[in-house]
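*Asks:* predicted model follows, preceded by the sequence.
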Amino acid sequence: MSNHFEKPDHARDDWTIDQGWSDYTAEDHSVWDLLYKRQIDVLPGRAAPEFMDGLKALDLGKGGIPEFETMSDELESLTGWRVVAVPGLVPDEVFFDHLANRRFPAGQFIRKRDQLDYLQEPDVFHDVFGHVPMLTNPIFADYMEAYGKGGLRSLNYAALKNLAALYWYTVEFGLIRTDQGLRIYGAGIVSSKTESIFALEDPSPNRIGFELERLMQTDYRIDDFQQTYFVIDSYDQLFQATVETDFAPIYERLQGKFDYRPEDVLERDEVITKGTQAYAKAGGRFAEAD
């Protein structure tokens, strides 16, 4: 999300563009297939079942970059969502409006072979492989719509950073508790081979129980692995926290400020896993988990 972009000439009023599927080269499709295989090798037993079910439901492993129209027809039949191509990052109000109307804006370019492990701007693999499978889950799909509608309301307040933190720590880097243990559902994790392993198995990050206002006060890293992951108990918990909360008082209190560093652990936190490096950076301050 960003506010400081000039709309390209080839973009429509809503910032959508044609995917240009026929313009992809054999190398482009080969890069998608390579990225897909790398993730499929590490995600079973790490990714949330709902994510893995979404991959199958949309047949994203059939080979090559998916064609948005065909994929959207399948997705729409499941949850009413469609995927639209955009030229990159879009203004906040455009982003929120698409989500509020069950349209997921996705970049249509794909990274180069020498960029497999890191890309500053989200590409079609991150946006489609990472985000779209979860949109097949009805509750998570409702959460994304509610987030978009809440985002449109938030434009009247100086709290976009706090709302962005909610997206960052759930949609992009969220973990969920299951009967089999912690699992990944955030797109930024499931689309990254190294973070898929780090988020669950490395001892250095904190893993803290989800609490809405606490999360919205927490700064985040955009250039490295996360130092804290927030863990939900269910997608319904996430949805209900969003639709049943009056965000206006939160926005008034926070005013776009972050009170907590990414590595901070508070006494009231439910600490599921105590991160060793974050523990040291926080000066040895840890709440004890129940």
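*Replies:* Arrived safely, thanks for sending.
*Asks:* all contacts plus neighbour counts: C-alpha atoms, from now on.
*Replies:* Will do.
*Asks:* please report how far the closest residue to S191 other than its chain neighbours lies from S192.
*Replies:* For S191, ignoring the flanking residues on the chain, the nearest one in space by CA to CA, 6 or more residues apart in numbering is G130 at 5.0 Å. Counting by CA to CA, to the nearest Å, the gap from G130 to S192 is 9 Å.
*Asks:* included below, for side-by-side comparison, is a second structure:
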Amino acid sequence: MTQTKASPPQPPPGAAADWTIPQAWESYTPAEHAMWDRLFERQSRLLPGRAAPEFLRGIEVLRMSRPGIPDFAELSDRLHALTGWRVVAVPGLVPDEDFFRHLANRTFVAGRFIRTPAQIDYLQEPDVFHDVFGHVPLLADPRFADYMQAYGEGGLRSLRFDAMPRLARLYWYTVEFGLVRSDAGLRIFGAGIVSSSGESVFALDDPSPNRIGFDLRRLMRTRYRIDDYQQTYFVIDSFEDLLRQTLETDFAPLYAELAEAADLDTDAVLPTDAVLHLGTQAYARSRKAS
């Protein structure tokens, strides 16, 4: 019996072939704009001394000519002038190939909806605040902007090797939940952290999670949490080093090597790890007990 390859998912009605949709900025309600302003003010006050300097500088890109949720057209003009990136709206999560192609072409896809007051501290699907406040400031930094494009290009190549789960871990533990060394100590830069008031504190201050030096192979073997704070954070030396390692690594033999390696649990610590902080895992145990 011949097995046919499944057809790729099709964009929903109203979306273009590349899954983009109009942002329709004029359709946002005053309450939705007020939610953005509330979140923006909270995180802007919390992050100095916690977020990477490059992220803090990039926040200025988000200060639009009109209050509330940024208009992606104006935001794209500002960002493109700095690093060649643009921001486009999508109806939700997009297929891997389309996501990678957007990144490879310096286009960042963002959801257009914003959370409700009941979801102010947690929602599972990323909204416009997570996508824009969390990701866009670092796209104004040339080194991180180059890293994101390189990740997109590498993602397109990874599809030939059936290696998406491994590569997704690199995105998760850097772009979404990464820490970076600085002269003043560890700083957060991952979008999932900087857009969360709780995790902005937890990732740096709580004794529960492990904080381990970045190691590409080790990281790509490590499972991650999608439903709660991370049990392990990986710490890069710098954005320059992250970009260098990404560009200099031949991922094809790495994928083959990792295919034979066992996955590591979210709280694993290896003898070969550069452990900056050995976590107590008290938070994760308390959540499991409850």
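*Replies:* Thanks, I have the structure now. Model, not experiment: these values are computed from the prediction.
*Asks:* list the TM-score for the superposed pair.
*Replies:* TM-score for the superposed chains, counting by TM-score structural alignment, normalised by the length of the first structure: 0.92, backed by 279 aligned residues with a CA RMSD of 1.9 Å.
*Asks:* alignment lookup: the residue nearest to S191 of the first structure to the second structure.
*Replies:* Matched by TM-score structural alignment, G130 of the first structure corresponds to G134 in the second structure.
*Asks:* residues making contact with the helix or strand harbouring its match?
*Replies:* Secondary structure assignment for G134 of the second structure, by DSSP states H and E: helix 134-139. Helix 134-139 of the second structure is contacted from outside by 54-62, 79, 83, 85, 144-145, 175, 190-195, using CA atoms under 8 Å, 6 or more residues apart in numbering.
*Asks:* quick one: the residue mapped onto L46 of the second structure from the first structure from P49 of the first structure, how far?
*Replies:* Across the two structures, L46 of the second structure finds its equivalent in V42 of the first structure, going by TM-score structural alignment. Distance of V42 of the first structure to P49 of the first structure, computed by CA to CA: 14 Å.
*Asks:* how about stretch 103-120 of the first structure, aligned to which bit of the second structure?
*Replies:* Residue span in the second structure matched to stretch 103-120 of the first structure, by TM-score structural alignment: 107-124.
*Asks:* and the matching stretch, end to end?
*Replies:* Using CA to CA, the end-to-end distance of stretch 107-124 of the second structure comes out at 23 Å.
*Asks:* skipping its backbone neighbours, what lies nearest the most centrally placed residue in the second structure in space?
*Replies:* Nearest to the geometric centre of the second structure sits E176, at 2.8 Å (CA atoms, centre = their mean). For E176 of the second structure, the nearest residue in space outside its immediate sequence neighbours is G190; the separation is 4.1 Å by CA to CA, 6+ apart.
*Asks:* I'd say that neighbour and V180 touch.
*Replies:* No: counting by CA atoms under 8 Å, no contact exists between G190 of the second structure and V180, whose distance comes to 9.3 Å.
*Asks:* so for the two, which residue has more residues nearby?
*Replies:* Counting neighbours by other CA atoms under 10 Å for G190 of the second structure and for V180 shows that G190 has the greater number, 25 against 22.
*Asks:* quick one: the strands in the stretch 101-250 of the first structure?
*Replies:* Per DSSP state E, counting those that start in this stretch, the stretch 101-250 of the first structure has strands spanning 103-107, 175-178, 181-184, 206-209, 228-232. These are given in chain order.
*Asks:* reformat those strands as TSV; add distance to L135 of the first structure.
*Replies:* Written out in TSV, the entries for these read as follows (distance: least, CA to CA, whole Å):
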stretch	distance to L135 of the first structure
strand 103-107	9
strand 175-178	16
strand 181-184	15
strand 206-209	23
strand 228-232	17
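*Asks:* for those, which one sits closest to T70 of the first structure?
*Replies:* Evaluated over the strands of the stretch 101-250 of the first structure, closeness to T70 of the first structure peaks at strand 103-107, with 14.4 Å, by CA to CA.
*Asks:* after that closest one, next one along is what?
*Replies:* Counting by DSSP H and E, the element that comes right after strand 103-107 of the first structure along the chain is helix 124.
*Asks:* what about that next one, how far off from the second structure?
*Replies:* Here helix 124 of the first structure is compared with the second structure after superposition; its mean distance to the aligned residues, by mean CA distance after the TM-score superposition for the first structure, is 0.3 Å.
*Asks:* and that helix, what does it pack onto?
*Replies:* The criterion is 3 or more CA pairs under 8 Å, 6 or more residues apart in numbering; DSSP states H and E, and there are no helices or strands that helix 124 of the first structure contacts.
*Asks:* the residue nearest to the centre of the second structure maps to what in the first structure?
*Replies:* Taking TM-score structural alignment for the superposition, E176 of the second structure sits opposite E172 in the first structure.
*Asks:* give the contact list for that match.
*Replies:* With contact taken as CA under 8 Å, 6+ apart, E172 of the first structure is in contact with G186, A187, G188, I189.
*Asks:* what's the spacing between the second one and D9 of the first structure?
*Replies:* Separation of A187 of the first structure from D9 of the first structure (CA to CA) stands at 30 Å.
*Asks:* still on that earlier bit, quick one: buried ones out of the contacts of helix 134-139 of the second structure?
*Replies:* For those, burial is judged from neighbour counts taken by 16 or more other CA atoms under 10 Å, and it is met by 54-56, 58-59, 61-62, 79, 83, 85, 144-145, 175, 190-195.
*Asks:* need the contact list for whichever residue in the second structure pairs up with S30 of the first structure.
*Replies:* Following TM-score structural alignment, the counterpart assigned to S30 of the first structure within the second structure is A34. The contact partners of A34 of the second structure, taken as CA under 8 Å, 6+ apart, are G68.
*Asks:* double-check that A34 of the second structure belongs to a strand.
*Replies:* No: if the criterion is DSSP: H, G, I helix; E, B strand; the rest coil, then A34 of the second structure is helix and not within a strand.
*Asks:* residue in the first structure matching R166 of the second structure?
*Replies:* Under the alignment (TM-score structural alignment), R166 of the second structure pairs with N162 of the first structure.
*Asks:* how many residues are close by that match?
*Replies:* 24.
*Asks:* show me where the first structure has its helices.
*Replies:* Listed in chain order, the helices of the first structure (DSSP state H) span residues 26-42, 49-58, 68-79, 92-100, 124, 138-154, 160-167, 187-190, 193-201, 212-216, 235-243, 247-254, 276-281.
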